[in-house]
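In: Sequence plus the predicted model coming up.
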Amino acid sequence: MADLFAGLEPTAPSPPPLDAPLADRLRPRTLAEVVGQEHLTGPDGAIGRMVAAGRLSSMILWGPPGTGKTTIARLLADAVGLRFAPISAVFSGVADLKKVFAEARDHARLGKRTLLFVDEIHRFNRAQQDGFLPYVEDGTVTLVGATTENPSFELNAALLSRAQVLILHRLGSAALEELIARAEAEVGRGLPLDNAARDALIASADGDGRFLLNQVETLFSVALDQPLDPAGLSAFLQRRVAVYDKDREGHYNLISALHKAIRGSDANAALYYLARMLTAGEEPLYLLRRLTRAAVEDVGLADPQALQQCLAAKEAYDFLGSPEGELAIAQACVYLATAPKSNAVYAAQKAAWRSARETGSLMPPANILNAPTKLMRDIGYGKGYEYDHDAEDAFSGANYWPDELPPQRYYQPTERGFEKRIAERMAWWDERRHAQPSRD
């Protein structure tokens, strides 16, 4: 049995060939060489402490692409002497998992435990995720899963309860600059960019170290007469496509940011998030629906024109299409962000709905009941109804609440925008209502 698995024992990684991709040649050989994740790999980080203790717990590495999840998992196995067994949830099925677990159990009998690295672990379905549990619990494998999606949404609660979730950060400018410096040292010359273009290259990576190194390798692969400026760099390199999945957490994070920037009256931030979604391919009509929701939830009657702006933007977009119609969406966005804010109607709706659920069987007062038949009139339906248009100021002051429910005050207008006038109107009606003689 020992001879059978001898070839599978981990060995010190050999240097990649000189013609290997730059990202492979620069792959960290130790955890100390990993950039941008010092909050995990440093002496006080969760990974640093586990390595110092020589004992790993199962974990989920959650972070954007190109932040070092696979590299960290491989280095963890080396650091504590575990066998490294990588699989991808994209290409693996039940048969592959059974084989991996069987091999891990055989190695465990020989005294060699396995670090099972599962890339894109969120792509396994719920039943497949449950299949990991007995092998994690009995120590057959130490599971290290990698995901770009929020584990709270994508992974089983049972699996999450047995694994520590560690969050990897997008690589910041300093970390990306360090990668460029390592690449320049590896190649033996500087990038053919001026300072502004170098900054633009780092910004275009959007925190993805792998993407950055691929772009750096492209720049090193050609001979340029003079350093590129930002315009020349943009023309030379392909434009990076925004990372954005319409049914994933990134989608909900951005729409939440857009809505809250509008609510917070920051027109420029709202435009930024609107642009992020539109340039990434979001459906414009979805954004128009969300803007319309913001109009009635967060602006409300403080500016009744906000709703009209959104509906007009939808009509304009239907008429013009993209990209011209997107200007109408931007106009509605700016209008909402700069409008006075009130959620008074939103709060009133929730209060009224709650009251209706609690008192849904109460009859309206008899004076406003419909009385289409003689029998209904005979038993008092509609008796005493006062037609408001016949009263002074077109206001009778009659009671419209069920006898068992005293008048409620759901809607509390603010003193902002048009609602200030509405508050004055309501006070005017209340004054006349209270001045009416008692009907007892």
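Out: Yep, that arrived.
In: Going by C-alpha atoms from here, please, whenever you check contacts or count neighbours.
Out: OK.
In: ok, which stretches of the stretch 151-300 of the chain are helices?
Out: 151-154, 157-160, 173-187, 195-205, 209-220, 230-236, 249-263, 267-279, 284-294 (DSSP state H, counting those that start in this stretch).
In: and these as JSON lines, adding mean neighbour count and distance to residue 135?
Out: What follows is the helices of the stretch 151-300 of the chain, written out as JSON lines (neighbours: other Cα atoms under 10 Å; distance: least, Cα to Cα, whole Å):
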{"stretch": "helix 151-154", "mean neighbour count": "14", "distance to residue 135": "20"}
{"stretch": "helix 157-160", "mean neighbour count": "15", "distance to residue 135": "11"}
{"stretch": "helix 173-187", "mean neighbour count": "16", "distance to residue 135": "37"}
{"stretch": "helix 195-205", "mean neighbour count": "17", "distance to residue 135": "38"}
{"stretch": "helix 209-220", "mean neighbour count": "19", "distance to residue 135": "32"}
{"stretch": "helix 230-236", "mean neighbour count": "14", "distance to residue 135": "50"}
{"stretch": "helix 249-263", "mean neighbour count": "19", "distance to residue 135": "29"}
{"stretch": "helix 267-279", "mean neighbour count": "18", "distance to residue 135": "41"}
{"stretch": "helix 284-294", "mean neighbour count": "19", "distance to residue 135": "44"}
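In: Make a markdown table from these and add distance to residue 344 to it.
Out: A markdown table is the format used below for those (distance: least, Cα to Cα, whole Å):
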| stretch | distance to residue 344 |
| --- | --- |
| helix 151-154 | 32 |
| helix 157-160 | 38 |
| helix 173-187 | 43 |
| helix 195-205 | 42 |
| helix 209-220 | 47 |
| helix 230-236 | 48 |
| helix 249-263 | 13 |
| helix 267-279 | 22 |
| helix 284-294 | 13 |
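In: How many residues are close by residue 378?
Out: For residue 378, the tally of surrounding residues (other Cα atoms under 10 Å) stands at 11.
In: What are the boundaries of the strands in the protein?
Out: For the chain, the strands defined by DSSP state E cover 59-62, 83-88, 114-119, 141-147, 164-167.
In: Any chance of CSV for these, columns mean neighbour count and distance to residue 102?
Out: Listed next are the strands of the chain as CSV, based on neighbours: other Cα under 10 Å; distance: least, Cα to Cα, whole Å:
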stretch, mean neighbour count, distance to residue 102
strand 59-62, 23, 21
strand 83-88, 19, 12
strand 114-119, 25, 11
strand 141-147, 26, 11
strand 164-167, 17, 24
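In: now these as TSV including distance to residue 218?
Out: Formatted as TSV, the entries for the strands of the chain read as follows, by distance: least, Cα to Cα, whole Å:
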stretch	distance to residue 218
strand 59-62	29
strand 83-88	28
strand 114-119	27
strand 141-147	28
strand 164-167	30
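In: Second structure for comparison follows:
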Amino acid sequence: MKFDVIIIGSGLAGLTAGIRLAEAGKSCAIISNGQSALHFSSGSLDLLTHLPDGSLVTQPKKALAALAELAPKHPYSRMGETQVSTLIEQAQALLSSTKGLEYQGNGDENHYRITPVGRSRMSWMSPKRVPTHGVDQALPWKKLAVVGIEGFLDFQPQFASNTLNEQGVESIPYHIHLPLLDRLRDNPSEFRAVNIARYLDKPENTKALAEELKKHIDDSVEAIILPACIGLDAEEPVMLLQQLVGKPICLLPTLPPSLLGIRLHQALKLRFQKAGGLIMPGDRAEQVDLVGNKVTGIHTRNHTDIPIRSEHVVLATGSFFNNGLIAEFDRVYEPLMELDLLETLPRNEWTQKNVFAKQPYMRFGVDTDSQLRPMKYGEVLENVYAVGAVLGGFDPLNEGCGAGVSMISALYAAQQILQHNKSEQTTSAVVEAAQ
């Protein structure tokens, strides 16, 4: 099998790169080892919430210059302020034009989203159903109902309600009982957001949910907050519920598996496939063929003897969570190609005793040049691009930039590939004309 581009990893970074390249006419395949980390995410995306020195960032684009001074090896700094600003707009356009997704936010100014425990957390882009407010603004409602489902342990309305009350928003917690869910409720391992949504998304069950909500919630309540247990594949069930109840319906993500994260992953995956992209599910890249500084073939678990060939490779394997990086007792390494890491520290300096402190290992990742091409033994691999969480030089948790790095680096790598091919075509045309 031969493709223009092979992408290793089907998370946010891999799918973003795949969509950009496939829609530009490139034949692309994604090698997908398993479940995407998006299934464990809130569905909201962060771009940059803090600088490495801890300074709060409310306007990400304007903070890029300061970031470059403090962290010159941060992926944003490597790509450059101008490029990153442009790619932020492209990322937002990609999300807004993806069927089934409705997002709010932009890179000019962050916003706050309400978390499952009622706190405000800064974000770049959030699903429109998630309650949000501006940096210097309050929620648009004075009185809320926070509703939980009896027996559903992945969301506790009392926690969220108490926190919202502390912030000056009158919030009343409720638990509702839905007999239609009794069959699921009998098996706690099945009583999860995704399985509940499969029931509640049926129109007759959505109507039953609406009737139960109207029994408990009085007219003074301005909006209703529910756990994200409805609208798995589309927005229509939530719209129907809102119409029946007659009040705005907001959703909060639950413990994984997260419906909002799954919905984001499914929408991007479908868009990639509709553009002609191929996904190889349940497969894993295990070895590469190297000729000089170029990867010429990839051997996978399901295609051991016959390498998959491509002109370019995008490495979007993630960090420790996805085994894109491996930590042993005395070393951290990139398992597929043994690529150079940007930072290496003695074992006793990987972590700090205070679990809430910044952990040095969070910045571990692959070293690259300014085009995001990774290094191996100090030499650039000419046709490989590293994107997303596998990159080194940033702390996605404390800097609040994980999703942003994934999307921006993926778009940047796709841009390099497209420009490289365009340059080759121009060179070929010049040679042919000379002959």
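Out: On my side now, so go ahead. If you're wondering where the values come from, they're calculated on a predicted model, not measured in any experiment.
In: After superposing, what score do the chains get?
Out: TM-score of the superposed chains, computed with TM-score structural alignment, normalised by the length of structure 2, equals 0.27; 184 aligned residues with a Cα RMSD of 6.5 Å.
In: show me where structure 2 has helices.
Out: With DSSP state H, the ranges of helices along structure 2 come out as 12-23, 60-70, 75-79, 81-96, 157-166, 182-185, 193-200, 203-216, 236-245, 259-274, 402-434.
In: Can you check which of those helices gets nearest to residue 327 of structure 2?
Out: helix 402-434 (19.8 Å; Cα to Cα).
In: From residue 94 of structure 1, how far off is residue 85 of structure 1?
Out: Remark: distance between residue 85 of structure 1 and residue 94 of structure 1 (Cα to Cα, to the nearest Å) = 16 Å.
In: typed the wrong thing, it's residue 205 of structure 1
Out: With the distance defined as Cα to Cα, residue 205 of structure 1 ends up 36 Å from residue 94 of structure 1.
In: Equivalent analysis for residue 231 of structure 1, please.
Out: The separation that residue 231 of structure 1 has from residue 94 of structure 1, given Cα to Cα, amounts to 50 Å.
In: swap in residue 167 of structure 1?
Out: From residue 167 of structure 1 over to residue 94 of structure 1 the distance is 28 Å, taken as Cα to Cα.
In: Equivalent analysis for residue 271 of structure 1, please.
Out: When Cα to Cα is the yardstick, residue 271 of structure 1 and residue 94 of structure 1 sit 46 Å from each other.
In: same question, residue 374 of structure 1
Out: The separation that residue 374 of structure 1 has from residue 94 of structure 1, given Cα to Cα, amounts to 74 Å.
In: now residue 183 of structure 1
Out: The gap separating residue 183 of structure 1 from residue 94 of structure 1 is 40 Å, by Cα to Cα.
In: Repeat that for residue 108 of structure 1.
Out: If you measure residue 108 of structure 1 against residue 94 of structure 1 using Cα to Cα, the figure is 21 Å.
In: the more surrounded of these two?
Out: residue 108 (16 against 12).
In: distance of residue 421 of structure 2 from residue 21 of structure 2?
Out: 12 Å.
In: same thing with residue 215 of structure 2?
Out: Using Cα to Cα, one gets 51 Å for the distance from residue 215 of structure 2 to residue 21 of structure 2.
In: Enumerate every residue touching the closest residue to residue 309 of structure 1 other than its chain neighbours.
Out: Closest residue to residue 309 of structure 1 in three dimensions, ignoring its sequence neighbours and counting by Cα to Cα, 6 or more residues apart in numbering: residue 332, at 5.6 Å. Taking Cα atoms under 8 Å, 6 or more residues apart in numbering as the criterion, residue 332 of structure 1 is in contact with 291, 306, 309-310, 313.
In: Turn those residues into JSON lines, columns for distance to residue 199 of structure 1.
Out: Written out in JSON lines, the entries for the contacts of residue 332 of structure 1 read as follows (distance: Cα to Cα, whole Å):
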{"residue": "291", "distance to residue 199 of structure 1": "34"}
{"residue": "306", "distance to residue 199 of structure 1": "40"}
{"residue": "309", "distance to residue 199 of structure 1": "39"}
{"residue": "310", "distance to residue 199 of structure 1": "38"}
{"residue": "313", "distance to residue 199 of structure 1": "37"}
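In: Give me the number of neighbouring residues for residue 314 of structure 1.
Out: 24.
In: hang on, it packs against residue 287?
Out: No. The pair residue 314 of structure 1 and residue 287 does not pass the contact test of Cα atoms under 8 Å, sitting 9.7 Å apart.
In: Which residues are in contact with each of these two?
Out: By Cα under 8 Å, 6+ apart, no residue touches both residue 314 of structure 1 and residue 287.
In: picking that back up, more neighbours: residue 421 and residue 21 of structure 2, which one.
Out: More crowded of residue 421 of structure 2 and residue 21, by other Cα under 10 Å: residue 21, with 25 against 13.
In: I'd guessed the more buried one sits against residue 28; true?
Out: Yes. In this structure, residue 21 of structure 2 is within contact of residue 28 by Cα under 8 Å, at 7.3 Å.
In: re earlier: and the residue nearest to residue 309 of structure 1, how far from residue 345 of structure 1?
Out: As defined by Cα to Cα, residue 332 of structure 1 lies at a distance of 20 Å from residue 345 of structure 1.
In: Same check on residue 290 of structure 1?
Out: Look at residue 290 of structure 1 and residue 345 of structure 1: by Cα to Cα, they are 17 Å apart.
In: Might one say that residue 17 of structure 2 is in contact with residue 416?
Out: No. Residue 17 of structure 2 is beyond contact range of residue 416, at 11.0 Å (criterion: Cα under 8 Å).
In: Between the two, point out the one with more neighbours.
Out: With neighbours defined as other Cα under 10 Å, residue 17 of structure 2 and residue 416 compare such that residue 17 has more, 29 against 16.
In: Report the contact partners of the more buried one.
Out: Counted by Cα under 8 Å, 6+ apart, residue 17 of structure 2 has contacts 7, 407, 410-411, 413-414.
In: of the residues you listed, closest to residue 183 of structure 2?
Out: residue 407 (40.1 Å).
In: give me every residue that touches that closest one.
Out: Applying Cα under 8 Å, 6+ apart, we find residue 407 of structure 2 in contact with 12-13, 16-17, 91, 388.
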